[in-house]
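>>> pasting a predicted model and its sequence here:
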Amino acid sequence: MTRALKGTVLLPALQSLRTQVERTALPLDVEGVSATRRTRSELLAQLDDYLIPRAKSLDAPLLAVVGGSTGAGKSTLVNSIVGEHVSKSGVLRPTTLASTLVHNPADERWFAGDRVLPGLARLTGEHTELTDPGTLHLVSSAGLPQGVALLDAPDIDSVVSANRDLARQLMSAADLWIFVTTAARYADAVPWELLHQATERGTSVAVVLNRVPADAMEDVRLHFAGMLAEQGLGQSPVFAIIETGLEDGRLPDEEVARLRSWLHSLASDAQARNIVIRRTLDGALDSLQQRVRTLQDGIAAQTEGAARLRKEADDGFAAASAGVDEGMKDGSLLRGEVLARWHEFVGTGEVLRQLEQHVGRARDRVTAYLRGRGKAQPAEELGEALQSGVVVLVRSHGQTAVDGIARSWRLTPGGAPLIGAHPEIAQLSPDFTQRAEELVRRWQGEVLQMVRDEAAGKRTTARFLAFGVNGLAVMLMLIAFSATYGLSGAEVGIAGGSAVVAQRLLEALFGDQAVRTLSARARKRLLDLSSELYDQEKARYLRVLEDGASIAPQDDGLRMAMGELKAARR
């Protein structure tokens, strides 16, 4: 036996590879994903249907799959080889629905279970018109020698796509392909595509050229042999069957005698049988490297596609956070309702009357600017106006983010199907506004605590807290919503001097450095809370990306499994 037939060493490596292939996730519809998914499916099928079963049971009978085009006479050929009607034949297409596996009675134990083709249910007894293509019809016949089994597969070019897929799966499960074609159709493209695949995978192939006119036998055989040689199949045995009538639905014995004899010789000669099995097994193992590499390339494309989509989500919400940051600095929150409430709050003179004489100059400037404006309003109303303004700011930039991300995903490979499957991520969460309001209330509470902590222990605390901690906290919020610290002359005009007034009042209470520190802390905390809210929104996109399985780690798993397989074959 060669290295490939050391089943006890080979089996664990194949099982490890199968585990890694199954774990491979290809959820994104990136370019080329259809071919990669097909490669993955074919790999799993061949591992399940052929490589692992053969590695488990190297002495199991040789399985020859009879495949070919529609109307090539596969079922008739099987019936003729066995000498009895074991497979349904006829003129209606497709004739072969469930696949028929014919074996010697002594070999039943090899096929009754799920050793090979575990995905197909076993069926015994007569065929019916309603036979499920997903079943394997087992027929025991003494017409086949012990050591060889025949599997009559559906048409490789069937009008039923499930039959075509099943035919390819069955052929990948074979130790030997017996490829059946006709003198009229041997140049068709589909059979040669599969024969080319057989060459690539090192599969043992025998070809039956059926229905050859007697007067064209020599020319057809020579032409067909040349085509086989071009495909690297020049050493494959060719069995030509003359165009003739059927006898009781079967070919005359003399027409199939040579093929039957060849199969009997394989059954009786263990060495010859092992040569066929070894060639196909080695070829299938050799083909794994390129096919796994194709799968790894597909995983890399998935990883790259996911990274692009993730970056677009990251960039979208990073821009939202930057927008909130800019909105806090540019004085835009100090307009409209906030400005009106501030004027009413300060313009009553209630705050100014409680300032000590040593801040008289600041008081005078404020009084000169605000004298006579509005009636007294509580600080809570100003706080509510600030809250509404911040909620609008946070929501507007959040909506801009999800709009932009949805637009980008629709234009990015793999993104549009995700948006289609999860349309909810193209909008903010239904409770976003509620959470934004809770965020601002939390922030206002924290600012209030900052003021309390700063005032604690100061000699002036009792005097200045008389006009309200809430009022001081609102002033600090106003400063947080101005430029880096204080406003320029132009900004004073824009914001109505609100932040400057608040700044001067708080400086009189806490000192300019303390106010700088407090305003920076307040601004940073609001930005942090906003970013946390945006991260919660971004998590919806990341969950969509991570649906199914993680993409990145599997490439390493495949690489390690192929290393184990290579070591097992040494």
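Sure thing, it's come through. Just so we're clear, the structure is a prediction, and the values are computed from it rather than from any experiment.

>>> use CA for all of it now, contacts and neighbours both
Noted.

>>> most distant residue from the centre of the chain?
What lies farthest from the middle of the chain is Gln357; by C-alpha atoms, centre = their mean that is 70.9 Å.

>>> quick one: buried residues of the longest strand belonging to the chain?
Secondary structure of the chain per DSSP state E: the longest strand is strand 204-212. Within strand 204-212, the residues that qualify as buried are Ser204, Val205, Ala206, Val207, Val208, Leu209, Asn210, Arg211, Val212, counting by 16 or more other C-alpha atoms under 10 Å.

>>> so the third one is in contact with Ile178, correct?
I take that to be Ala206. Yes. Assessed by C-alpha atoms under 8 Å, Ala206 is found in contact with Ile178 at 4.8 Å.

>>> name the next helix or strand downstream of the helix or strand in which Trp443 is found, please.
Under DSSP states H and E, the secondary-structure element containing Trp443 is helix 432-455. Past helix 432-455, further along toward the C-terminus, the next helix or strand under DSSP H and E is helix 461-464.

>>> try it against this one:
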Amino acid sequence: MNTENAPAVPLIESLETTRELLRSTTLPLATASAAQQRENAARAVAQLDDYVLPRVRSLDAPLLAVVGGSTGAGKSTLVNALVGHPVTRSGAIRPTTRRPLLIHHPSDAGAFTTQRVLPHLARVQGTLVDPSRPASAPDDGGTAVEDTGSLVLLADQNIPKGLAILDAPDVDSVSDNNRALAAQLLSAADLWLFVTTANRYADAVPWQLLRNAAGRDITVAVVLDRVQASSAAEIEEDLRRMLNEEGLGGAPIFVVEESPLNELRMLPPSAVEPLREWLETLGADAQARSEIAARTLGGAVRELADTTDRTAEAVAGQQHTEEHLRREVTTSFDEALRAIIDSTRDGTLLRGEVLARWQDFVGTGEFFRSLEAGIGRVRDRMTAFFKGQPAPEVRVEEAIESGLQAVIVENTARAAESAERRWRDEPAGQVLLAGRDAAALPPDFPDQVAESIRSWQSDVMLMIQQEGAGKRTRARAMSLGVNALAVILMIAVFSTTGGLTGLEVGIAGGSGVVGTKLLEAVFGEDAVRRMSDQARKNLETRIRTMLAGRAKQFLDTIDELGEHPSAEQLHAAAARVRAESEAL
């Protein structure tokens, strides 16, 4: 590892990019791995802030040795013994609030008084009180609640230069906050001093942490505390066997035999002498410290790359789920679109009220009489006006509007119910629908549909007006009336008689053919075909727009999740971190 002060700029840039990607990855959908991977990504970001980036930026900074272990293992008593006087018991340091304690040599203060490492913990300068004052209570009971938002710094000449010791909370504390802080501090360590006892060295919780340490290549020294001299060799041998099985065969073991405490609740210096000498030797050996830092940092970076890849896989799962939910909505509304368009093509709309009003318009003879005498049509329309009666073609328009509106509203409601049902079959969809009645159509939706249909009818009428503006067609179009021709064109659009039977074919289909022939006589066959196609495309576009507006109610719920990094971006970031970290 290069220990020069010049930082590894490409690696730092890759790590910072990866941090931002992980921080921005929210995994909001309820997929199989989302919850666990959110937690893993958050831990990775925290470790980048607390340890990885600070260490890469300051490769020659003092090592941080974190003392961790189970409740009652004797961590604080061990730290006091290593320092040579009480520092961790209640009342030994001001302020007296129980906080994690970081002890360093005075010349190393600059490495820890800033927010270089553990930047989210506030710094509190500790002051040692009279060490001769007897302790009022044991300090290893594990019941004190830590102040998890700050870190007490204490400068002490008895700590070797180039090395700092941090007394962490219990890894199995009854307090969730204490356990979380212990995990955070251990993740920020270059070196673990893991304290266990003769009675608890096989406990599950510490061994899970030791397995994680082995996987990350963290340098670990194990302190076997409170061991009876008669059984020390046997217990140490068994502990060594377990360490070998877990890939920690190289970890040194320091046995601290059970010893009486003095009036300051201090162990005799001889009890921890081998461990103190090991730490002093390490502090004096820059090369050894560099190797430990390189090993731990390399393991942390590899773990970061692995976590980033796993996060990418979780993101890919999110993307797959998101696409699936979108397809469910699209499928439901596409089915509704096909049903509505089919009803405009197979004669369905010419049943019922539309058929009756069309029959009134065509079957009473007024339509055909209008072919013979324009003056008769004008006279009849004037009479209808003074009697307050709408013209027959207007009644056909109204019937078309009403019938088409019913078809659109019914199929849109069915599509919304189908989309909601499909989403509720998916865990991710259930979360997105929480507190929402996505299937309910707005109260004004029928009015919106009716307005769109009327706009379409107006477009058809405008088309007739524009087509009849030429000198050759104006007279014939004027003799029949724009409204009548527009209604005939609408019926022509709907009168492909695939869905009609019996008498309906004769009335609607036959009359539709007559109407089409009339339009062709006025405008020409090509013009009628063009106008029919245009009118149908106009209508289908409006139908698609109305359905898309309702589908958007579902799709917006997904869009509200916001932008997030893609799986490809995360995989690429992991690959860059691996490539740039090869020199570690």
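Nice, I can see it. For clarity, every value in this text was computed on a predicted model and none was experimentally measured.

>>> so stretch 191-208 of structure 1 matches what in structure 2?
Residues 206-223 of structure 2 are where stretch 191-208 of structure 1 lands when matched by TM-score structural alignment.

>>> sorry, back to before: pick the one among the buried residues of strand 204-212 of structure 1 closest to Val324 of structure 1.
Ser204 (68.4 Å; C-alpha to C-alpha).

>>> quick one: residues contacting the closest residue to the closest one other than its chain neighbours.
For Ser204 of structure 1, ignoring the flanking residues on the chain, the nearest one in space by C-alpha to C-alpha, 6 or more residues apart in numbering is Leu176 at 5.0 Å. Taking C-alpha atoms under 8 Å, 6 or more residues apart in numbering as the definition of contact, the neighbours of Leu176 of structure 1 are Leu62, Leu63, Ala64, Val65, Thr203, Ser204, Val205, Ala206, Val276, Ile277, Thr280.

>>> number of residues surrounding the first one?
Pointing back at Leu62 of structure 1 there. By other C-alpha atoms under 10 Å, 23 other residues sit near Leu62 of structure 1.

>>> how far away is it from Thr131 of structure 1?
Separation of Leu62 of structure 1 from Thr131 of structure 1 (C-alpha to C-alpha, to the nearest Å) stands at 26 Å.

>>> which SSE is the counterpart of Leu355 of structure 2 in structure 1 in?
Superposed on structure 1 with TM-score structural alignment, Leu355 of structure 2 falls opposite Leu339. For Leu339 of structure 1, the enclosing helix or strand under DSSP H and E is helix 336-347.

>>> which strands or helices does that helix pack on?
Applying 3 or more C-alpha pairs under 8 Å, 6 or more residues apart in numbering; DSSP states H and E, we find helix 336-347 of structure 1 packed against helix 360-370, helix 379-411.

>>> what's the mean distance for that helix versus structure 2?
Mean deviation of helix 336-347 of structure 1 relative to structure 2 after superposition (mean C-alpha distance after the TM-score superposition for structure 1): 3.1 Å.

>>> next, the angle from that helix to helix 360-370.
Taking axes from the mean of the first three to the mean of the last three C-alpha atoms, to 10 degrees, one finds that helix 336-347 of structure 1 is oriented at 130 degrees with respect to helix 360-370.

>>> in helix 336-347 of structure 1, which residues are buried?
For helix 336-347 of structure 1, burial by neighbour count (16+ other C-alpha under 10 Å) applies to Glu337, Val338, Leu339, Ala340, Arg341, Trp342, His343, Glu344, Phe345, Val346, Gly347.

>>> next one: the residue lying closest to Glu507 of structure 1 once chain neighbours are set aside from Phe224 of structure 1, what distance?
Nearest non-adjacent residue to Glu507 of structure 1, counting by C-alpha to C-alpha, 6+ apart: Val515, 6.2 Å away. Val515 of structure 1 sits at a distance of 94 Å from Phe224 of structure 1 (criterion: C-alpha to C-alpha).

>>> so for these two, which residue has more residues nearby?
Neighbours around Val515 of structure 1 and Phe224, counted as other C-alpha under 10 Å, are more numerous at Val515. The numbers are 23 against 18.

>>> who are the contact partners of the more buried one?
When contacts are counted by C-alpha under 8 Å, 6+ apart, Val515 of structure 1 is found next to Leu476, Gln503, Leu506, Glu507.

>>> what's the following helix or strand after the helix or strand in which Val513 of structure 2 is found?
Val513 of structure 2 belongs to helix 510-523 when assigned by DSSP H and E. Secondary structure here is assigned by DSSP H and E; on that basis, the next helix or strand after helix 510-523 of structure 2 toward the C-terminus is helix 525-559.

>>> Pro392 of structure 2 contacts Thr364, correct?
No. In this structure, Pro392 of structure 2 sits apart from Thr364 without contact. The criterion is C-alpha under 8 Å, and the distance is 10.1 Å.

>>> neighbour count for those two, which is higher?
Ranked by neighbour count (other C-alpha under 10 Å), Pro392 of structure 2 and Thr364 place Pro392 first, with 22 against 11.

>>> pull up the gap between the residue lying closest to the more buried one once chain neighbours are set aside and Ala428 of structure 2, please.
Nearest residue to Pro392 of structure 2, sequence neighbours excluded (C-alpha to C-alpha, 6+ apart): Phe361, at 5.3 Å. Taken as C-alpha to C-alpha, the spacing of Phe361 of structure 2 relative to Ala428 of structure 2 amounts to 54 Å.

>>> do the same with Leu561 of structure 2
For Leu561 of structure 2 relative to Ala428 of structure 2 (C-alpha to C-alpha), the value is 12 Å.

>>> before we move on, what about Glu236 of structure 2?
Separation of Glu236 of structure 2 from Ala428 of structure 2 (C-alpha to C-alpha): 51 Å.
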